[in-house]
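**Student:** pasting the sequence and the predicted model now:
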Amino acid sequence: MTAAAHRTIHGATPARGWQITVTGIDGAGKSTLAARLHHALVDAGHPAILVGKHTTAVPMDPDLSAYLDRLNELIYRRDARIAQSCGDHYWLLALAAWYSLQDKVMIQPALAAGTHVILDNAHHKILARYAVNPAVSTRLAEQVFAHLTEPDLVIFLRIGAREALQRKGEFTSLETGHSGCSDEDFIRYQDAVLAQLREQEQRGDWMSLDVTGMDRDTVFKTAADALAGHLQLTI
C-alpha cells in the first residue's frame, strides 16, 4: 500500500499525522534541523508540532502540563551532583517514564488528530548511550522504550565527533559519558555512541544523512527533499 493510500480518510475521520524523528550524536545539528522542519511545515499549511527535550504543554490541559513540567524539571533541570548520585539504572527508568508520558499525552493524540510531529531528542540516542554503558543491560534499555510510537521516518544526522565538537564549542560531563572533561573524552565517547546509532540504523528504516562539511541550509534542503520523497510532504 502506498503512503498516500495509507493516509486516505473516510467521512470526517482525520488522516493520521506523520511522526518524523531527528537523531544523531551531540552536536550533529538535530535541534536546529527539527525546528526548521517544523517551521517549514507550518508555513506550508501542514498541521505540525515540535516535540523536544523541554516540551511540556498539553493542549487544553493545564494540570497535565504542570505535571509534565515538574517531571521535566526532575529529569532535565536537576543538580548535577544529585544526578550522578542516583545511578544509571535510576536514570534509565526516569527517562523511560518521561518518554512514555510525552508519547502518551502529546505525540499519540497529535498523530490521531492528523497533526504531524517533529520529534527532537528522541530515545534512540539514549539507547546508544546505554549500549556503551557496561553497567546496564542493553536488553533492559531496549525493553523500556519498546512500546513507544514507531516513527514514520527517522532522519539520522551522521557526523564524526571531532567535527561535532567544533560545532558545539563546549560540552557537559554527560556528553563525555562522565569519562572526563577533555576534548578527547568527548570525541572518544561520542564516536562510540555514533557506532551504536549506526547499528540501530541497520535494524530500522532510517534515512541516513552524512552532514560532514554541510552547512545548515544544505542539511535542511536534503531533509525537506526526504519528506517529499518518503512521506509526500512538500515544504
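**Tutor:** Yep, that arrived.
**Student:** rest of the way, CA atoms for contacts and neighbours
**Tutor:** Will do.
**Student:** distance of Y76 relative to A5?
**Tutor:** 40 Å (C-alpha to C-alpha, to the nearest Å).
**Student:** those two: which is more packed in?
**Tutor:** Y76 (13 against 8; other C-alpha atoms under 10 Å).
**Student:** mind listing the strands for the chain?
**Tutor:** For the chain, the strands defined by DSSP state E occupy 19-24, 48-51, 116-120, 153-158, 206-210.
**Student:** any chance of those strands in a markdown table, plus distance to A97 and mean neighbour count?
**Tutor:** Shown next, in a markdown table, are the strands of the chain (distance: least, C-alpha to C-alpha, whole Å; neighbours: other C-alpha atoms under 10 Å):
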| stretch | distance to A97 | mean neighbour count |
| --- | --- | --- |
| strand 19-24 | 19 | 24 |
| strand 48-51 | 16 | 22 |
| strand 116-120 | 17 | 24 |
| strand 153-158 | 22 | 22 |
| strand 206-210 | 25 | 16 |
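**Student:** below is structure B, check it against A:
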Amino acid sequence: MKFRNIFFGFLRTWLLIAIFCSSSLYAGINMILILQDYQYTAADFPPYFLIENPLNAGNFIKVLEEQNAFQFKTYNLNLEADFESYEAEVKPILIEWSEKIGLLGENAELSKNFSGLMKAYVGEDFRSSSQEEIHIATYKGKIEAISYVKDTTEKDLEIDLLVANPNGLVENQTMLPKGGGSSLLDYMVHKYEEEGVEKIQLYSVNDEYYFNRGWQIEPEPEGACGGGE
C-alpha cells in the first residue's frame, strides 16, 4: 500500500508538471471568484445545440433547448454509498471519454486528457483526510460534464478539474447538447456559496470566458511555472 501511494504521488506530480509547466500542452492562469460578487444564475446556462445555417452554409446557429434543462448531482466520495455510486455511474463515463480517438480540436483533446487525469485523482485520493466531491451535470439522463474537488473543507476552495463531454466539443458538432460545463460550474458556485465558501480558485485555459463572468486573475507566487510565455 505504501508503494502504491508513492507511485501515484509520483505519477500525479509528473502529470501536473507536464500540464502546468509546458506551454505546448496547457497554457493558462489561475483564476479566482469572490462569491459575494457572483451575479449569475443557473438560468443563464441552459442546454443549447448548434445547427447549420441553411442560408449560409458553413455557419452555425445557436439554438436554446426550451423543453429540458441540465440536472445536477454531487457525490461525497468519503461516503461508501456515494463512492459506490460514483464507481457505477461516473467512472465508466470518465473511462469512455479518456479513451476516445479521432477527436478534432484542442478543447476535445483537453477534455479527453483531463477525464483520464480525474479518474486517476479519485483512485489516488480516496479515503484521504480531505473531503472529496464529484459533481455531474446530466441532460436527459446522460452525463455531459463532470468536476472534481479534492477538499471541500477549506474556505478558499479549489476546483481541481472540470471536464465536459469531449464529443460535444468536437469542432462543428451539431448533434450533441452544449453548455454542460458552464451550467455545472454555475451550480457548484451557488452550492458552495450557500455552504459558506468565500472564494473559489481554478486553473483556466479560457480566460475570456471567466473574465466575462466575474472571475479575476490570481497573482502567481514567485518561482511558479510560466505557462504560455
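**Tutor:** On my side now, so go ahead. Being a predicted model, the structure only gives us computed values, none of them experimental.
**Student:** drop the TM-score for these two in here.
**Tutor:** Once superposed, the chains reach a TM-score of 0.27 (TM-score structural alignment, normalised by the length of the second structure), with 103 aligned residues with a C-alpha RMSD of 5.8 Å.
**Student:** ok, back up a step: any chance of the strands of the first structure in a markdown table, with distance to H38 of the first structure too?
**Tutor:** Shown next, in a markdown table, are these (distance: least, C-alpha to C-alpha, whole Å):
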| stretch | distance to H38 of the first structure |
| --- | --- |
| strand 19-24 | 10 |
| strand 48-51 | 6 |
| strand 116-120 | 6 |
| strand 153-158 | 14 |
| strand 206-210 | 18 |
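**Student:** for A66 of the first structure, find the nearest of those strands.
**Tutor:** strand 48-51 (16.2 Å; C-alpha to C-alpha).
**Student:** residues in contact with the closest one?
**Tutor:** 34-35, 38, 41-42, 107, 115-120 (C-alpha atoms under 8 Å, 6 or more residues apart in numbering).
**Student:** what's the closest of the residues you listed to S85 of the first structure?
**Tutor:** Closest to S85 of the first structure, out of all of the contacts of strand 48-51 of the first structure and judged by C-alpha to C-alpha, is D120, at 27.3 Å.
**Student:** from memory the closest one sits against G24, does it?
**Tutor:** No - the criterion here is C-alpha atoms under 8 Å, and D120 of the first structure misses it with G24 at 9.9 Å.
**Student:** who touches both of the two?
**Tutor:** K30.
**Student:** what about the helices in the second structure?
**Tutor:** In the second structure, the helices defined using DSSP state H lie at 2-21, 80-89, 91-98, 106-125, 180-194, 207-211.
**Student:** closest to V63 of the second structure out of these?
**Tutor:** So among the helices of the second structure, helix 180-194 is nearest, using C-alpha to C-alpha, at 14.6 Å.
**Student:** against which helices or strands is the closest one packed?
**Tutor:** Where contact means 3 or more C-alpha pairs under 8 Å, 6 or more residues apart in numbering; DSSP states H and E, helix 180-194 of the second structure is packed against strand 133-139, strand 142-149, strand 161-164.
**Student:** please redo it, this time with the cut-off set to 10 Å
**Tutor:** Helix 180-194 of the second structure is packed against strand 29-34, strand 71-76, strand 133-139, strand 142-149, strand 161-164, strand 199-204, with contacts defined by 3 or more C-alpha pairs under 10 Å, 6 or more residues apart in numbering; DSSP states H and E.
**Student:** tell me the most buried of those strands?
**Tutor:** With neighbours defined as mean count of other C-alpha atoms under 10 Å, these peak in mean count at strand 161-164, which reaches a mean of 24.
**Student:** report the longest helix in the first structure, please.
**Tutor:** Identified as the longest helix of the first structure according to DSSP H is helix 183-203.
**Student:** mind listing what's buried in it?
**Tutor:** 183, 185-187, 189-194, 196-198, 200-201 (16 or more other C-alpha atoms under 10 Å).
**Student:** spatially nearest residue to A164 of the second structure, not counting backbone neighbours?
**Tutor:** In space, and not counting its chain neighbours, A164 of the second structure is closest to A145: 4.1 Å by C-alpha to C-alpha, 6 or more residues apart in numbering.
**Student:** with S147 of the second structure instead?
**Tutor:** Nearest non-adjacent residue to S147 of the second structure (C-alpha to C-alpha, 6+ apart): L162, at 4.1 Å.
**Student:** isn't the one you found right up against G116?
**Tutor:** No - the pair L162 of the second structure / G116 is not scored as a contact, 11.8 Å apart, by C-alpha atoms under 10 Å.
**Student:** and the helices of the second structure: which comes nearest T138 of the second structure?
**Tutor:** helix 180-194 (7.6 Å).
**Student:** now do the closest one against strand 199-204, angle only.
**Tutor:** Put simply, helix 180-194 of the second structure runs at 160 degrees to strand 199-204, going by axes from the mean of the first three to the mean of the last three C-alpha atoms, to 10 degrees.
**Student:** show me what counts as buried in helix 180-194 of the second structure.
**Tutor:** Result for helix 180-194 of the second structure [16+ other C-alpha under 10 Å]: buried residues 180-190, 192-193.
**Student:** show me the contacts for the residue nearest to S147 of the second structure.
**Tutor:** By C-alpha atoms under 10 Å, 6 or more residues apart in numbering, the contact list for L162 of the second structure reads 111, 114-115, 118, 134-136, 145-149, 181-182, 184-185, 202-203.
**Student:** at 7 Å what do you get?
**Tutor:** 146-148 (C-alpha atoms under 7 Å, 6 or more residues apart in numbering).
**Student:** take the residues you listed and write them to CSV, including distance to L33 of the second structure.
**Tutor:** Formatted as CSV, the contacts of L162 of the second structure follow (distance: C-alpha to C-alpha, whole Å):
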residue, distance to L33 of the second structure
I146, 20
S147, 17
Y148, 17
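**Student:** ok, the residues you listed vs I17 of the second structure, which is closest?
**Tutor:** Y148 (19.0 Å).
**Student:** I'm done for today, thanks for sticking with me.
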